[in-house]
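Enquirer: Just the structure for this:
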Amino acid sequence: MKESVLKTFWRDTYQSKSPIPFIISVQVIIFVLIHLFDLLKEVNVLEVSLYDYAADYLSLPLSFSQFLTQPWSIITYPFLYTGLFQLLFDCLWLYWMGNIFLNFLNRRQFLFLYFSAIFLGACLYLSLGFIPILQNSVQLSFHTSTFALGAVVASVATLAPRYEVRLLLLGTVSLKTIALIYICIELIFTGLMNKAGGISFLATACWGILFIRSLHRGKDLSLLKWKKTIKKSKMKVVHQSKTASTNYSSYRHASDLPNQAEIDEILDKISVGGYESLTSREKEVLFKASKDDK
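Expert: This next block holds a predicted model:
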């Protein structure tokens, strides 16, 4: 019996290990709800504008004193969109860049980078609210997932700068070029409307670069206990003989997941020669590592 379209969509979208569809779904649902509130106000079903109320209380205010009256906004602001085109483009960027990220790394690392950028951007934004000159902006509150997107785009470009993407009318363009154009455009438009938001966006983009640089040095920041992990691995090496450590790779079964040292070497090779410079075995190793949720 042929499977229904709805069931196929549900399986391919929400039963996968990717968190991206769930993030996009929350953003779309909130967008629909607040505009439904606006519609009910326009047809006089509601006397109070719940649209304005939701937009104000779900956004992240620049004033710290106002933030204390709505502390939940540090969680809700990245999921709030009031403009259709901004929602559409941000969802496309998240889906595109997020899936490239997950092709190289795993879900835990993506979630850590995404939500840490949200928290870091919010804290910096609130701190900048104490500077009077930054309060002279068109907008004194912030919403959308711009901070998290900046971190994801910058991290992908740092991870595989020579990874090439074929674009309509533009031909083949490297990820590094795409990321640079995106960050510059977003920085200009965000900074014109909200100076503190522009500075925070740039900081989260730098955070994405730092996250990948740390991976290259063998430090996975998404593992909060990485110091203990490294210490344990060093103790194991002390007790191994030279013969065992030398022949380890030759006796290991092909289905085993790679260790962190192998992943770091592959990431270094990608940063130098791009994804296409990898051998078929290295691509397979990277694919297995990206599917390991740890």
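
Enquirer: contacts and neighbour counts: CA atoms only from here.
Expert: Fine.

Enquirer: for the stretch 1-150 of the chain, what spans make up the strands?
Expert: Under the criterion DSSP state E, counting those that start in this stretch, the stretch 1-150 of the chain contains strands at 60-61, 141-142.

Enquirer: Please identify the most buried of these.
Expert: Of those, the one with the most neighbours on average (mean count of other Cα atoms under 10 Å) is strand 60-61, at a mean of 28.

Enquirer: Now do that strand: which elements does it pack against?
Expert: The helices and strands touching strand 60-61, judged by 3 or more Cα pairs under 8 Å, 6 or more residues apart in numbering; DSSP states H and E, are strand 141-142.

Enquirer: what comes into contact with the strand it packs on?
Expert: Outside strand 141-142, the residues within contact range by Cα atoms under 8 Å, 6 or more residues apart in numbering are 59, 60, 61, 62, 77, 194, 197.

Enquirer: Also stretch 49-69?
Expert: Identification of contacts with stretch 49-69 by Cα under 8 Å, 6+ apart yields 34-35, 37-38, 41, 70, 72-74, 76-77, 80, 82, 122, 125-130, 135, 140-143.

Enquirer: quick revisit: I'd like the strands of the stretch 1-150 of the chain laid out as CSV, including distance to residue 207.
Expert: CSV is the format used below for those (distance: least, Cα to Cα, whole Å):
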stretch, distance to residue 207
strand 60-61, 20
strand 141-142, 19
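
Enquirer: how about those strands, which one is nearest residue 224?
Expert: With Cα to Cα, the closest approach to residue 224 among the strands of the stretch 1-150 of the chain belongs to strand 60-61: 27.1 Å.

Enquirer: Now the second one, please; I'll put the structures next to each other:
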Amino acid sequence: MSVYQQDSFWNAFKRGFLSMPPVIRTIIAINVVIFVLMALLGSWISEPLLSLFAFNPDPFTALTQPWRIITYMFLHGGGFHLIFNMLWLWWMGRMVEESIGPRTFSVIFFGAGIGGALLQVAYASVFGANFVIGASGAVLGIMVAFAYLFPTAPIMLLFLPPIQARFFVAGWIALDFLLLGSGDNVARLVHLGGAGTGFLLTKMHYQGYDLSSLVRPIEQIFKGKGGSKKKKKKPKRSDMYAVSDVEIMEEQDVDELDEILEKISKKGYDGLTAEEKKKLFDLSKKN
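Expert: Here you go, the predicted structure:
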């Protein structure tokens, strides 16, 4: 009986984890793995990781060690720090990623984290600042995106009545602003910079800017590296398409599918034109 229960729990956990949107699933997995390694191996690994990958807001260090502006988002100083960041990312982020797509979601998440770090650099250049770790700025950027997309969605908190998302997130930002300089060892400026950047990027998306175009060149770099090892030159035949032509057609299909899915998320399936419905059906048969 206990074996059956354990197997059922594991299968349920696996199904729940795999059902998360892909970007959120990846971010949570990396954060949890790194935190577990730091907890299990102690200072033997945590000190080198922090010294190499935590964000140092010193302008010279930020300029000469630019990887820190990304890697600091995957380091957390304690269990509650990690749990709350990942829970808020999951609670609010999944609806955002499902609505705007994984590429645009990635731009907002990492853009908010970078924006928060850069604001901390501006502050440190005048007043000095400590090392920064944690995904809080990036997560707050996603929370702002959620409030922008679903302003009246109810947020349920213990012992409190439902609060609309726009008021909840605005209150969170106001609290960070009020606690600036309180000496509580929380990077409030990173939070505020992340919130502001998240708002700007989300607004740009709904004004028609294709934020996903920032991700596609990075995808092509990894595809190129992965494919360069496997590709072998073969005699060209007149009755076959060139490999590059096939890849371009696949890219176009992906872009068209993204546009159709985004329209479905905004207007529903019935909002598609007959031509778009036919295109969606044709693409589904290809897959």
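
Enquirer: circling back: buried subset of the contacts of stretch 49-69 of structure 1 as a ChimeraX selection?
Expert: Those of those that count as buried under 16 or more other Cα atoms under 10 Å are selected in ChimeraX with:
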select :34,35,37,38,41,70,73,74,76,77,80,82,122,125,126,128,129,135,140,141,142,143
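
Enquirer: Helices - which of the contacts of stretch 49-69 of structure 1 land there?
Expert: Residues of those located in helices (DSSP state H): 34-35, 37-38, 41, 73-74, 76, 122, 125-128.

Enquirer: Between the residues you listed, which sits nearest residue 12 of structure 1?
Expert: residue 76 (26.9 Å).

Enquirer: contacting residues for the closest one?
Expert: Taking Cα under 8 Å, 6+ apart, one finds 58, 59 in contact with residue 76 of structure 1.

Enquirer: Quick check: it vs residue 197 of structure 1, distance?
Expert: 16 Å (Cα to Cα, to the nearest Å).

Enquirer: What lines up with residue 25 of structure 2 in structure 1?
Expert: Residue correspondence to structure 1 (TM-score structural alignment): residue 25 of structure 2 is matched to residue 21.

Enquirer: contacting residues around its match?
Expert: 13, 14, 95 are the contacts of residue 21 of structure 1 under Cα under 8 Å, 6+ apart.

Enquirer: Burial check on the first one, number of neighbours?
Expert: Residue 13 of structure 1 is flanked by 15 other residues according to other Cα atoms under 10 Å.

Enquirer: tell me the contacts of it?
Expert: residue 21.

Enquirer: do you know how far it is from residue 24 of structure 1?
Expert: 11 Å.

Enquirer: What is the burial count for the corresponding residue of structure 2 for residue 91 of structure 1?
Expert: Under the alignment (TM-score structural alignment), residue 91 of structure 1 pairs with residue 86 of structure 2. A count of nearby residues for residue 86 of structure 2, using other Cα under 10 Å, gives 22.

Enquirer: The nearest residue to residue 86 of structure 2 once chain neighbours are set aside: how many residues sit nearby?
Expert: Nearest residue to residue 86 of structure 2 in three dimensions, chain neighbours excluded: residue 28, at 6.3 Å (Cα to Cα, 6 or more residues apart in numbering). Neighbour count of residue 28 of structure 2, defined by other Cα under 10 Å: 20.

Enquirer: what's the distance between residue 28 of structure 2 and residue 73 of structure 2?
Expert: 11 Å.

Enquirer: try residue 109 of structure 2
Expert: When residue 109 of structure 2 is compared with residue 73 of structure 2 (using Cα to Cα), they lie 10 Å apart.

Enquirer: okay, those two: which has more neighbours?
Expert: Comparing residue 109 of structure 2 with residue 73 by other Cα under 10 Å, the one with more neighbours is residue 109, at 29 against 25.

Enquirer: unless I'm mixing things up, the more buried one is touching residue 141, no?
Expert: Yes - the pair residue 109 of structure 2 / residue 141 is scored as a contact, 6.4 Å apart, by Cα atoms under 8 Å.

Enquirer: between the two, what contacts are shared?
Expert: With contacts defined as Cα under 8 Å, 6+ apart, the residues shared by residue 109 of structure 2 and residue 141 are residue 198.

Enquirer: what residues are shared contacts of residue 109 and residue 73 of structure 2?
Expert: residue 138.

Enquirer: just to revisit the earlier point, keep only the contacts of residue 21 of structure 1 that are still in contact in structure 2, please.
Expert: Retained in structure 2: 13, 14, out of those (criterion both residues aligned by TM-score structural alignment, their matches' Cα atoms under 8 Å).

Enquirer: could the contacts of residue 21 of structure 1 go into TSV alongside distance to residue 6 of structure 1?
Expert: Formatted as TSV, the contacts of residue 21 of structure 1 follow (distance: Cα to Cα, whole Å):
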residue	distance to residue 6 of structure 1
13	10
14	11
95	20
